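> have a look; sequence and predicted model below, questions after that.
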Amino acid sequence: MTTSQLHIALLAFPFGSHAAPLLTLVQKLSPFLPSDTIFSFFNTSQSNTSIFSEGSKPDNIKVYNVWDGVTETNGNKPVGLEAIKLFIQATPTNFEKVMKEAEEETGVKFSCIFSDAFLWFSYKLAEKINVPWIAFWTAASGSLSVHLYTDFIRSNDETSLNIPGFSSTLKISDMPPEVMAENLDLPMPSMLYNMALNLHKAAAVVLNSFEELDPTINKDLKVKLQKVLNIGPLVLQPTSPKKVLDACDERGCIIWLEKQKEESVVYLSFGTVTTLPPNEIVAVAEALEAKKFPFIWSLKDNGIKNLPTGFLERTGQFGKIVSWAPQLEILNHSAVGVFVTHCGWNSILEGISCGVPMICRPFFGDQKLNSRMVESVWQIGLQIEGGSFTKIGTISALDTFFSEEKGKVLRENVKGLKERALEAVKPDGSSSKNFKDLVELVKCHKLT
């Protein structure tokens, strides 16, 4: 079995928006590595099916299905936390088994293990074969930082926290639930706590962000970890636009935006997982109808049924509802004036990259923390009053961006961050330099 060829093991966390960014990163790395490099992508069957559309798999990526931990479904496939629990219980043996098969099939030993940072046990797998472990953190620098401060946060009796790079308004209530879990032995809290304890063993931690966004946090992370490589925003790297534009045309989003005034449109989207509660859908709908702001709302069928009776007919002249929205193309359009979001990291980074201020309605995970950063640290948006949508609160937030001086300031702030992001991905920018470092690290065959 040869060791001269690069063979990179990619270990994905198959839930939420984790696996797809890892694939995106691989596709961006591939052109900078030897042409015979092999990428073996390890993920559950269900997640692989969702991210590899028919005919989309690159030739140099070999896709392997790892066991999801489910033994007997009786026709009812586990979902949500139960599915995550079963998967975590199956690790790391589910990965080890298929990784061995991949080496035998290719005849090439692994030269590097590149995993989602959640999969902290990857360091053990890498140590066994004496190769580098590179961890990919798919969220913000700030959310990584608070996990590394888990013990400090849990032992703190204050309602506000003093952690480098955060606003003085940071509260215990902003913390991801895993940090504050009553029992750290539960599957998800345990996984993230073990990650925090072992991440310093990674040869590098890669983030889809840029150093200039969180300079103090990144300085602190570099003290705690071997190497911190911000290589984003990945959305500002070259992509193939045709597929996205075709999707836009299919739903008529861009054609519709072309008819709107500059910075006049409200774009609403809450990610692929979250659905607003029915009462909040009604509140948002009533606010949009009352103000008659032009809007595009990405809303699935199970949400559309909760709209007020006659809403679609009454707002048809100034609003557009689609079941799926080509988000990046929409945010990039000059007609969009504000982005109403759940504060998932990909969405926030896209908002920053396109220079669009935000109205935040977080739900779970790191979203509350991201929302706090948007409002209090970067000052590029607002958290919705009271944490959930009401008609009055939504109208007030929208008015801030379209009728008040504060909205202009927030808009200028986010445009400033957009410029810094663009600088970071230029050939001599911080993210480009970090990306080159990552390429060199991946080329290393053995730990020294």
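Ah, there it is. Residues are numbered from 1 along each chain as shown.
> going forward, measure contacts and count neighbours with C-alpha atoms only.
Noted.
> all strands of the stretch 251-400 of the chain, in order?
Counting by DSSP state E, counting those that start in this stretch, the segments of the stretch 251-400 of the chain that form strands are 265-269, 295-298, 319-322, 336-341, 358-360, 381-383.
> next: the stretch 1-150 of the chain.
Listed in chain order (using DSSP E, counting those that start in this stretch), the strands of the stretch 1-150 of the chain are 7-11, 38-44, 61-66, 112-116, 133-137.
> who does the last one touch, helix- and strand-wise?
The one in question is strand 133-137. In this structure, strand 133-137 makes packing contacts with strand 112-116, helix 122-129, strand 204-207, judged by 3 or more C-alpha pairs under 8 Å, 6 or more residues apart in numbering; DSSP states H and E.
> here comes the other one, which I'd like you to weigh against the first:
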Amino acid sequence: MKKAEVVLIPLPAMGHIVAVVEIAKLLVQRDDRLYTTVLVMHPTVDPSTIKYMESLAASTLPDRMRVINLPSVESITSATKGRHSWLRSLVEGQKPHVKEYVSKIRTQFEMNPNSPRLAGFIFDTFASRMKDVPHEFGVPWYVFSASGAAFIGSMLHLTALHDEQGVDLTELKNSEDELEMPCLANPIPAKLVPSMVFEKDSLTTFLEHARILIEARGILINTFLEFESYAINSLSDGKTPPVYPVGPFVKRIGGGGDPRSDDSNNYRDIMEWLDDQPPLSVMFLCFGSWGSFEEKQVKEIAIALEHSGHRFLWSLRKPSQNDEMQSPSDYEDFQSILPQGFLDRTAKIGKVIGWAPQVEILSHSAVGGFASHCGWNSILESLRFGVPLATWPLYAEQQFNACQMVIELGLAVEIKMDYRNDFYGDNEIIVSSDDVLKAIKSVMEENSEVRKKVKEMSRVSEKTLVDGGSSFSSLCRLIEDMMGNMS
């Protein structure tokens, strides 16, 4: 039996590594000829990634799977200018380490033909500048998108507008126009496209990775056919490499790796509080590992929660001070930021927390609604556990995701879709308590259309990764393609 090794390289950020590790596990579980190695680049984007890596090292991985930390590129620090030049320097700096590791696989096979032979690479969309390495070793490479199929479609369409029609994409930021995109059934307000295209430096990175996509042998996407059927079908255009929807990958409940999973008292306190609440009664607010708001906005949210009368669990984080590459931290005292007396007045119905074990909370029967920044992992988690979303995007492609969920798919309600807090100076927009209140009431409505649709999508998502499911079949096709390359 011929054995094949696949090397996977994620972007070194929490959500990306979690999804790539899940793919690596699935590949070895699906086919006993396959071996997988996940190579993690250092330094990582956020400190929580280090905690996750430590928890992975302590856990039992499937046989034939490894997770390796590459040496850190010493010349790079978080102070390296610009997030996008940081990424470029990181990938370039890691190429020699990846080559060295892969050479060992090659040598091992030459010395012992019973050991696994290098079959190919899977790169994160934003690590695909690494493509020189598989070219050097004469093996194919695939791209993995931790975002959705519509996002990949938007990358390709916006790049075509720029390259073929000379459109200045940075001007879309303040545009009142609507854009037609092949990946969406409905037009999208131009200002909701992924915000990477609005700044010259990040636009260069965006375009570069979109152009590289077309060179890949295939594109794996953390999505499933029944959820994004329109977008997935739009990518079967003869110009785009074959697309493999292989998700949804959702971090396992109790899977560890959270930046604060060792804080068991805090965790227990949250879960015990939820145990005391009636089914579907709690509105959960959580805005991702980089999500935070200034004091004025925090007060508007608090007023809305108090007036809504709904029970709530609110993950409230403190913005980083003067350092755009640092994620928010926990408050030592919530009294300092919340309206006077708020905690006392809402003590019986609400709980304000810092870090939140999001997957565990969303899977709890007490949770009935979720106000979210619309990161792709959070969207998949809300669908997996059947919790309807109220969208409050902050940065990156989150406005695009929010628009897709609300307008395209009818699986969410809007708080404010064009809100941006994109590390480029202060956001002057304040979302009023009235707008927040309206969205909370809408998302918590018991028999709403959105709730029914999300429940149905939850049922479908459970079946996609098991035998006979659409993502199961998609992964089988990918494995066939990889093994076919070796014959």
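Here it is on my side, so go on. Source: prediction; values computed, not measured.
> take the helices and strands packed on strand 133-137 of structure 1 and lay them out in JSON lines including distance to Asp301 of structure 1 and mean neighbour count.
Below are these laid out as JSON lines (distance: least, C-alpha to C-alpha, whole Å; neighbours: other C-alpha atoms under 10 Å):
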{"stretch": "strand 112-116", "distance to Asp301 of structure 1": "32", "mean neighbour count": "26"}
{"stretch": "helix 122-129", "distance to Asp301 of structure 1": "40", "mean neighbour count": "18"}
{"stretch": "strand 204-207", "distance to Asp301 of structure 1": "34", "mean neighbour count": "24"}
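> make a markdown table from the ones you listed and add distance to Asp249 of structure 1 to it.
Listed next are these as a markdown table, based on distance: least, C-alpha to C-alpha, whole Å:
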| stretch | distance to Asp249 of structure 1 |
| --- | --- |
| strand 112-116 | 34 |
| helix 122-129 | 42 |
| strand 204-207 | 32 |
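> break down the stretch 51-200 of structure 2 into its helices, ranges please.
83-111, 132-137, 149-165, 200-213 (DSSP state H, counting those that start in this stretch).
> about what we covered before: return the most buried member of the strands of the stretch 251-400 of structure 1.
Comparing the strands of the stretch 251-400 of structure 1 by mean neighbour count (mean count of other C-alpha atoms under 10 Å), strand 358-360 comes out on top with a mean of 31.
> which residues in structure 2 does it align to?
Following TM-score structural alignment, the aligned partner range for strand 358-360 of structure 1 in structure 2 is 389-391.
> related to what we said a few turns ago, out of the helices and strands packed on strand 133-137 of structure 1, which is closest to Gly365 of structure 1?
Proximity of these to Gly365 of structure 1 was assessed by C-alpha to C-alpha; the nearest stretch is strand 112-116, lying at 16.1 Å.
> mean deviation of the closest one from structure 2?
When structure 2 is overlaid, strand 112-116 of structure 1 sits 1.0 Å from its aligned residues on average, using mean C-alpha distance after the TM-score superposition for structure 1.
> got a list of contacts for that strand?
6-13, 18, 22, 122, 125-126, 131-138, 442, 444-446 (C-alpha atoms under 8 Å, 6 or more residues apart in numbering).
> so how many other residues sit close to Gly435 of structure 2?
In this structure residue 435 of structure 2 is Asp, not Gly. Counted with other C-alpha atoms under 10 Å, residues neighbouring Asp435 of structure 2 total 15.
> residues touching it, list them.
For Asp435 of structure 2, counting by C-alpha under 8 Å, 6+ apart, the contacting residues are Ile415, Lys416.
> hey, which helix is longest across structure 1?
Using DSSP state H to define each element, structure 1 has its longest helix at helix 405-424.
> just to revisit the earlier point, could I get the strands of the stretch 1-150 of structure 1 in TSV, plus columns for distance to Ser168 of structure 1?
Shown next, in TSV, are these (distance: least, C-alpha to C-alpha, whole Å):
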stretch	distance to Ser168 of structure 1
strand 7-11	37
strand 38-44	40
strand 61-66	43
strand 112-116	30
strand 133-137	25
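> nearest to Ser155 of structure 1, of those?
strand 133-137 (25.0 Å).
> so where is the closest one in structure 2?
The alignment of strand 133-137 of structure 1 onto structure 2 (TM-score structural alignment) spans residues 141-145.
> out of the helices of the stretch 51-200 of structure 2, which is closest to Leu475 of structure 2?
Evaluated over these, closeness to Leu475 of structure 2 peaks at helix 149-165, with 15.7 Å, by C-alpha to C-alpha.
> output the contacting helices and strands for that closest one.
Taking 3+ C-alpha pairs under 8 Å, 6+ apart as the contact definition, the neighbouring helices and strands of helix 149-165 of structure 2 are helix 200-213, helix 229-234.
> 10 Å instead?
Using 3 or more C-alpha pairs under 10 Å, 6 or more residues apart in numbering; DSSP states H and E as the contact criterion, the neighbours of helix 149-165 of structure 2 among helices and strands are helix 200-213, strand 219-221, helix 229-234, strand 243-245, helix 398-403.
> show residues contacting the third one.
Translated: helix 229-234 of structure 2. Applying C-alpha atoms under 10 Å, 6 or more residues apart in numbering, the contact partners of helix 229-234 of structure 2 are 148-154, 181-185, 221, 223-226, 240, 243-245, 408-409.
> and the first one, by the same measure?
By C-alpha under 10 Å, 6+ apart, the list of residues contacting helix 200-213 of structure 2 from outside reads 82-85, 87-88, 125-129, 131, 142-144, 152-160, 162-163, 169-170, 194-197, 219, 240-241.
> turn the helices and strands packed on helix 149-165 of structure 2 into a markdown table, columns for distance to Ser442 of structure 2.
What follows is those, written out as a markdown table (distance: least, C-alpha to C-alpha, whole Å):
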| stretch | distance to Ser442 of structure 2 |
| --- | --- |
| helix 200-213 | 35 |
| strand 219-221 | 31 |
| helix 229-234 | 26 |
| strand 243-245 | 31 |
| helix 398-403 | 16 |
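> tell me which of those sits most buried.
Each of these was scored by mean neighbour count; the highest is helix 398-403, a mean of 27, by mean count of other C-alpha under 10 Å.
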